[in-house]
Each structure stands twice: as structure tokens, then as C-alpha cells.
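got a predicted structure here, sequence first:
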Amino acid sequence: MTVETFHARQALLAEGWAEDTRISVQDGIITGIESGVAPAEGDQRVDHLLPAMSNHHSHAFQRAMSGLAETRGSGTDTFWTWRDVMYRFALAMDPDQMEAVATQLYMEMLEAGFVQVGEFHYLHHDRDGRPYAEIGEMSERLVAAAEATGIGLTLLPSFYAHSTFGGLPPVEGQRRFICDPDGFARILERCRALAASRAGVNVGVAPHSLRAVTPAELEQVLAMADGAPVHMHVAEQIKEVDDCVAWSGLRPAEWLLQNAPLDDRWCFIHATHLTEAELEGLLAAGVHMGLCPITEGNLGDGISRSRAVFEQGGSFGIGTDSNVSISIPDELRQLEYSQRLTHHNRAVIARQGASTGRELYQGARAGGSAALGVSTDLGAGAPATFLAFDTAREPWLQRDRLMDRWIFGTALRPDGLWVRGRQVVRSGTHVERERIEPRFRATMTELMSVTGLI
């Protein structure tokens, strides 16, 4: 039995900021919180302590192509031209390389302040498209990366069967993604077995999108969910919406509202192009809005209706998706600034008189964790998972001013981060960075050569 105590000069609890807070932890679980008490001998002392953030949407292998798809082509560049570069990396990566890239990525997420990641995983098979001898090989590598870094992991194996709406055959570049329902069931079974014996790992299901899944297949995948989170790409691009209308006469969110059992297990990733009626229906059903502002901006997808989500009390979170940038402030700042540019005013995602930085952070933290089916609260019975800031160099940054400076400035980074009671980031750096980073650099040299980008 391991018992520890932490003392925070300021702690952001569910009811707000509290001074001189002691948190008791036993075997990685918070057993008690007491405020207004002096530090005691043996306490681990921190300055400002925050509940930590979940990253609800990641494609780990895409970290390898960060910054490598920014050369303009001869025509108009869109998501669909970016996807061609993505396929080059998807078709090149072997399991060892996947593990090296994911380990580097998860380390960077922890240093940024993310403590749980939803891994929307569709790189299932070998490079020729045939299943590995161990069908869950790539899922195992993701779990190994999470264990090496300490991050919490929500495995979201993706069912992907078709190239576009109407059940059309997949294209050659998608060969590593493709499953039939029986094959997907075996991958899901392996993911659940991996999670069963590991703290901090849970499993959901991810029907990729309406363009990649037929209605009958969607029904089969949902039957496998067994109450777990359900994540799905929905209405990310205008072309996707137009193609869905051509196929069904309905927009993607409209089709799902009429044909799927939507509830608070569901997270709609992106949900960029929604009508007012669609958004109202989704929020009434309890669907979480899975926003990925940096990726949506990078791909030119469009601007979400986040202001309406906030004003209607909807649940939203942030995800790093393509992993072109790993930053909580960058995601939240992009989210807020896109709304300011749309609505021509400031402090959009905040109640009157409230700190925008704190409102953005608390909203995304709560929604992202709920979408992954985990808790990142600072409360008794929750995992001892939190991050700390030291304001010694800028003592005027207290409480909400710290939150606003972190989200809208550039100088602050978390100093320390604990996951289930284990400190994995110290003085802003992951404790295993010197071991993890050289493997990633060697892997990137290999991948750049194989993909012809070097």
C-alpha cells in the first residue's frame, strides 16, 4: 500500500479555487481532500494544482507526418489532397515504427498536460493489407506506448470498410484499415483483453464515418459496443455533407439523428457543419461534440458552432487528431479565436464576469473525459491525476489570471504532472524523454527514406 500527500497553495476544485489544499492518495487513488490547512512534513508541495485534461481524439501514426504536408500542389489543396500524404505514411509504417511514433507522441501529450488519450485507431493490418498473425498487433503497440509513458489510454478501434457512401469498395490506399464485422469483433476482443489487466486503459468503438460504414454494418458495430463510448467522424468537410445528401437525401448528422440510437455514449468528432436543428437534436440526445480546432484549421475543414454548444450547455472536448501540434493552449485558443472572428466579439466561450481561459479549460476537460468514459476530477475516489504550475517567476499570475495567461499567452507550461499518483513530468520534461526521443529520431529517418520524402 502506497500512501502520499500533496499540498497545493492553490487548487482548482469542482467548486472553484481553494487555498492550502491537502490531497491524500493511496495506491494512485484520491482518498481525501481538505482545504485551509497548512503544509505538513512529508507533503509534496506544489503551487497551483489543476485537474488534468483528456485528449478525446488522436491518430497516433500521423504524428510522423507533422509539418510534412504543407507544400502547395498545382491545384486547390484540401483535406482530400492532404489524405494522399497521410496514406503514404499509413502504408509505410511497421509495428516497431508505430510504437516508436506513438511513444514519442504520448510523451509530448503528457508534457503538454494531457493525461488521457482517445486513440481512434484504424491502422490495423500489415502493409499488404493482410491481418497480422496476432490480429491486435497494432493495438498492442499502442498499449505498449501508453505503458512506457504513463498516459491513460482509451482504445477506440475503428471499423472501416468502404471508400465512400453507399458501400463502395475501398481504394488501394485504405488496405490497412479495412475490416469486415467478424474481423473487427476479433480486434475489439483483443483490445478488451489488453485493457482488462491494465490500469488506465479502457475501450470504446469507433465506426469511422458514414462514408466508411454501411447502415447494416453500423448496426452490427453498435451491437458490439456493450455500453462503451462510441466515437464517429461526422460532418467534417462540406464534400462529406454533399456526398451524404446525394446518397441518402439527408445530411450526416440528420441521418444519424433519424437512424441511430444516439445518447451520451456518443461523441461526434469534428461536427463542423451542423444546422441549428441538428445541433439542438444532438445536444438534446446528450451527444458530446469532439472538436479538434488545430486539425480543422490545418485541413481547412471549417469553423464549428462552438458558441452555440456552450450557450446551450452542451458537452465539448478537444482532440489533437492529426497531431500536427500537441498543445492544450493552442487548441483552446484556436477554438476561441475562430468564434471571435465569426461573431466579431471577444470572450465568446465564457459566462459574464468569468475567466475565458478557465471556462474553456474546465468545459473541455469535463466534456473530453465524459466522452472517453473516464474521470479526471479532483475528488475522492478519482485517480490521482493532475498537473501543477509554479508561479514563482511571475507571482502576479494567480488563479484565473494564470489560466488566462496559459491559454492566451506563450510563456507558461505545466511544471509537473501526475497520472494515478505517479509523477511522469518533472520541471516540464517527461522523466523518460532521454530514452524515448532517440528511438523516435531513428524511426523518422527510416520513414522519411521509405516514403521518399528525404
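Yep, that arrived.

going forward, measure contacts between C-alpha atoms and count neighbours the same way
OK.

buried sites along stretch 261-276?
Neighbour-count burial for stretch 261-276, counted by 16 or more other C-alpha atoms under 10 Å, picks out 262-274.

now stretch 221-233
For stretch 221-233, burial by neighbour count (16+ other C-alpha under 10 Å) applies to 221-222, 224-225, 228-233.

for stretch 29-38, same thing?
Within stretch 29-38, the residues that count as buried by 16+ other C-alpha under 10 Å are 29-33, 35.

could you dump these into TSV and include secondary structure?
What follows is the buried residues of stretch 29-38, written out as TSV (DSSP: H, G, I helix; E, B strand; the rest coil):
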residue	secondary structure
29	strand
30	strand
31	strand
32	strand
33	strand
35	strand
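
for comparison:
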Amino acid sequence: MKAAARFFAELAWIDGRWQRDVLLHVDACGQWGQLLPDQACPPDAQRLAGPVLPSLVNAHSHAFQRAFAGLAERRETEQDDFWSWRDRMYGVALRITPAQLKAIAGQLYRELLQGGYTQVCEFHYLHHCEDGSRYDDELAMAWALAEAAEEVGIGLTLLPVLYAHAGFAQPALRADQRRFATDAAWVWQASQRINAAARPLLNAGVALHSLRAAHASDIRSLQALVGDTDLPIHIHISEQQAEVQDCLAATGQRPMAYLCNEFAPDARWQLVHATHSTPQEIEQVAASGAGIVICPGTEANLGDGLCDLPGWLGLGVPISLGSDSHVTRDWVQELRWLEYGQRLGLQQRNVAAQPQSEPSTAVRLFEACRAGSAVPAGLPRWGLQPGARADFLVLDRLASGLQGLPDAALMDGLVFATQTNAIAQVYVSGQCRLDLGAAAAMPDPAGSFLATMQALHGKA
């Protein structure tokens, strides 16, 4: 148990708007108690140095791919797309050891804290030894991620992935996918073991890699094991046009329609990417209660395409953000990419705004992602509200893009005008995990990330 604490903020983002002179109570479990606006600062409260904003959940991460960021930005053949990128990424995945994964994840999780995330959902399929055999502890790679997160102080939702097939018509995996091989029983047992460990800030759900990698019998087997257990269920879906065409050829249906018609997803389900959709599929997903996870930086980097953001927002489908391959690692960039992609594609401005209810593009996007943050992580609530974990960001009011703005425009300036990180401090469960003034206190421990990068890729 932690000691209870009280904070005072001249501005705090509560109920979708800035409120003034807020006294924030953190209980002994590290959760929010009362949040009271229009208060005087009592002597025993810690006065925070800037506006207080909820953090966000990073709902989709492949931590090992941080070691590949920046290494696929050359084209030396006539064709380069997601599938050629994937083949090159596998070359890195096949070489990473548990110790190296811990070093990579430690670097990444520090960067995610700096980017305003305090919980990360790890879509984890790098399970086995380099030759495909099992570690003595089959969760060795999962524990490496958990240890990295614990040392950094970020919350972690581990999602062991069911990955059994190389494609819709393939009975098994390719040789270069050998480290990923699992079935429903393995995934369920892994999730159970992780939750039973009862480590601080750690929990687990389950994931299916994709419809091409988890066939109907795999999905039904995992659904039978999960039953009514209240935990998140994630799946990649409709990321690439080739995947859509393959699904049509194999099932006669588009991916999201097939998922909804055959497997009845519910509010626990998180559909990652959901890039290529029809209005009818959006209606089906909305009716199911499932959420989507958009990863704008990665989707741009891989040339995936643009999602139908107005369609998803218009039907109130829960939305969260992910950094996926980690070419971008802060949510301000992700929201900017999300809106700017829509502007370029539709040749309009302020696509995500809703004049009748929320004219601010930044506010509507941020609030949608904040409201959609809890379920992907398997948490009961998120944000500055009683009972949620006391995670929050303290903004630097003098940062580029915020300085001189009126209070009402702070969110717009943060998302669309900042040129450098505007986050001064990051708190997780009521404890300061990052202080910009002490950023040097969060170095790469013993140079382990640099050593890992040199071992994987050679010296510069």
C-alpha cells in the first residue's frame, strides 16, 4: 500500500474540459479519490507546476520492433510494401534473446512515458527460442517485457498471441515464423500465469494474430477457454488490401464482416487497424460493442491506407491509439498523423471536429481515445475520475506551441502546434515516474539498449 497523497492543479482536464483550482486526492491504492475544482491549495497538497492532463493507454505495441525502427526506409527493388517490410522485420525477430528484448523494451517504455503513455498493451507473439524450441520457462520473453516495464514504472497489459498459420489456406507457419507458434491452450495458459503472478501494474488478456493466422477452429477454441472472463481480446484486422482480398477468396466475406457474422465479438474485443472497411462493416462493429485501435504512425509508415475516421466516430465506436512498430512513440504525434491523414485524403480541414457538440478537433480526438483507453488494457476506468488509477501528465505551459495560448486553446496547441515535447512530468499510480528536469535520471541502464542494437545490427 502507498501513502495517500493530495495534489493541487491550477488547471486540470476533468469531464472533457479544463477546470480551475483542482484538489486531487490519491488514495492508498494509487487510485483517484475526490477531484474537487474551485478549491484553495491546502498546505499539505503538492502544487503541480502546470496544467494536468490524463495520460493515454498505448493499446498496441510490438516492443521488439523498436529495434527495427529506422532500418526499413530504403527501397532497393521495384516493389516495397507491407509484405516486404514484414520479411525484413522477421530477420530481426529471429535473433533477439530474452535479455536483448528486456533492453529493447526498457528503452521503448521510457520513450513511451516521455510520449505521454502510462500503460502499454503488448501484442506479444515473440515467444520461443531462435530455433523455435521452447524455453525452459515458456514465458521467458513475456517476463523480460514485464521486468522492463516494472523497472521503468509503466503499466503493462500482456497479450499472448495465438499464431498458428501462415495464411488463410496454410495448415502451418512458415519457417521464419517458428518463434511465434502457439495454439489456444498455450495462449490461455500464458494469460492465466501472467495474471496469477499478481505483479504491480501488470495484467494480461489474450490476442489472435489475425484471421489469416488464427483460423475458425483456433478462434472458437480460444473463445471457449475465455468464456465470460472479463479480459481484453485483441486481433489485427483489415490492415492491408491483400488481406481483405484473401479473406474474401477464403470465406466469401470481408474480414470485419466475417468476424462479426461468425464469432460475435463483444465489448471485450479490440480490432487493431480496421483500416479497410465498408459502412456496413462499421455498423456491424458498432452494434457488437467492440472497439478499434488505430496506429496512425505505423499505418503511414507501412503504406496501409487511411481508415474511415468519420465513419467510426460518427457511430460512436470506441477508439484507442497504438504505436505498433514504434516509428512514432508519443500520442501527440499519433493524433496529429490521424487528423492530417484525413485532411490530405479528403481535402478538408478539421475532419474529426463535430460543430454541434465539439468543434475542437484535438479535444474530440483526445477524448475519444481517453474514453477508449480502459477496455483495451483490461482496466475498469481511465482518466481523471474517481476509482481510476492516478496516472496523469503535467504540461509545460512555456513549451513551444503552448506559450501564450488561452486556456481554451491549450489542447489544440498541444496537438497541432507543439514542436518539442510539452510534457514536464509523468505520474503513474500517484508517483512521479518522469521529470523533464531530471530526464538524465532515466538513461539506458548500463548502455544495454546500445549494446543490443550493436549486437543485432553492427556498430555505426
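Received it, and whenever you're ready, just let me know what you need. The structure displayed is predicted, hence computed values, not measured ones.

ok, back up a step: show me the buried residues of stretch 221-233 of structure 1 that map onto strands.
Per DSSP state E, strands hold the following members of those: 230-233.

thought residue 209 was touching residue 164 of structure 1, still the case?
No: if you go by C-alpha atoms under 8 Å, residue 164 of structure 1 and residue 209 don't touch, sitting 9.1 Å apart.

who has more neighbours, those two?
A direct count of neighbours by other C-alpha atoms under 10 Å for residue 164 of structure 1 and residue 209 places residue 209 higher, at 26 against 20.

please tell me how far the more buried one sits from residue 218 of structure 1.
Distance, residue 209 of structure 1 to residue 218 of structure 1, using C-alpha to C-alpha, to the nearest Å: 9 Å.

quick one, helices of the stretch 351-454 of structure 1?
Applying DSSP state H, counting those that start in this stretch to the stretch 351-454 of structure 1 gives helices spanning 356-372, 400-408, 433-450.

also the stretch 151-300 of structure 1?
With DSSP H, counting those that start in this stretch as the criterion, the stretch 151-300 of structure 1 has helices at 181-196, 215-225, 238-248, 252-259, 276-285, 293-298.

residue 86 of structure 1 is nearest to which of those helices?
When the helices of the stretch 151-300 of structure 1 are compared by C-alpha to C-alpha, helix 293-298 sits nearest residue 86 of structure 1, at 13.3 Å.

tell me, that closest one lands on which residues of structure 2?
Counting by TM-score structural alignment, helix 293-298 of structure 1 falls onto residues 296-301 of structure 2.

quick one: the matching stretch to structure 1 mean distance?
Superposing on structure 1 and averaging over aligned pairs (mean C-alpha distance after the TM-score superposition for structure 1), stretch 296-301 of structure 2 comes out at 0.6 Å.

who touches that stretch?
If you take C-alpha atoms under 8 Å, 6 or more residues apart in numbering as the criterion, stretch 296-301 of structure 2 is touched by 273, 305-306, 322-328, 333-335, 337-338.

cool, and stretch 14-25 of structure 2?
Contact partners of stretch 14-25 of structure 2, identified using C-alpha under 8 Å, 6+ apart, comprise 4-13, 32-41, 45, 363, 367, 383-385, 407-408.

what angle separates the strand or helix carrying residue 102 of structure 2 from helix 448-457?
Per DSSP states H and E, residue 102 of structure 2 falls inside helix 98-114. For helix 98-114 of structure 2 against helix 448-457, the angle by axes from the mean of the first three to the mean of the last three C-alpha atoms, to 10 degrees is 130 degrees.

what does helix 98-114 of structure 2 contact?
Contacts for helix 98-114 of structure 2 (C-alpha under 8 Å, 6+ apart): 63-64, 66-67, 118, 140-141, 144-145, 147-149, 151-152, 154, 329-330, 421, 423, 426, 433-434, 442, 444, 448-449, 452.

what range does it cover in structure 1?
The aligned range for helix 98-114 of structure 2 in structure 1 is 95-111, by TM-score structural alignment.

mean deviation, the matching stretch versus structure 2?
Looks like 0.4 Å for stretch 95-111 of structure 1 (mean C-alpha distance after the TM-score superposition for structure 1).

pull the distance from that stretch to the chain's centre.
Between the centre of stretch 95-111 of structure 1 and the centre of its chain there are 14 Å (C-alpha atoms, centre = their mean, to the nearest Å).

buried set for that stretch?
Buried residues in stretch 95-111 of structure 1, counting neighbours by 16+ other C-alpha under 10 Å, are found at 95, 97-111.

closest to residue 184 of structure 1 out of those residues?
In terms of C-alpha to C-alpha, no member of the buried residues of stretch 95-111 of structure 1 lies closer to residue 184 of structure 1 than residue 95, at 18.5 Å.

can you get me a residue count around residue 218 of structure 2?
20.

these two touch, right, it and residue 184?
Yes: Residue 218 of structure 2 lies in contact with residue 184 (C-alpha under 8 Å); the separation is 6.2 Å.

common neighbours of those two, please.
Jointly contacting residue 218 of structure 2 and residue 184 under the rule C-alpha under 8 Å, 6+ apart are residue 162.

residue 54 of structure 2 contacts residue 383, correct?
Yes: contact criterion C-alpha under 8 Å: residue 54 of structure 2 and residue 383 qualify, at 5.1 Å.

at which residues are the strands of the stretch 51-200 of structure 2 located?
Using DSSP state E, counting those that start in this stretch, the strands of the stretch 51-200 of structure 2 run over residues 52-53, 56-61, 117-124, 155-162.

can you list the ones you listed in TSV and add mean neighbour count and distance to residue 315 of structure 2?
Listed next are these as TSV, based on neighbours: other C-alpha atoms under 10 Å; distance: least, C-alpha to C-alpha, whole Å:
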stretch	mean neighbour count	distance to residue 315 of structure 2
strand 52-53	24	26
strand 56-61	29	21
strand 117-124	27	25
strand 155-162	28	27
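
a markdown table please, covering these and showing distance to residue 76 of structure 2.
A markdown table is the format used below for the strands of the stretch 51-200 of structure 2 (distance: least, C-alpha to C-alpha, whole Å):
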| stretch | distance to residue 76 of structure 2 |
| --- | --- |
| strand 52-53 | 44 |
| strand 56-61 | 28 |
| strand 117-124 | 30 |
| strand 155-162 | 32 |
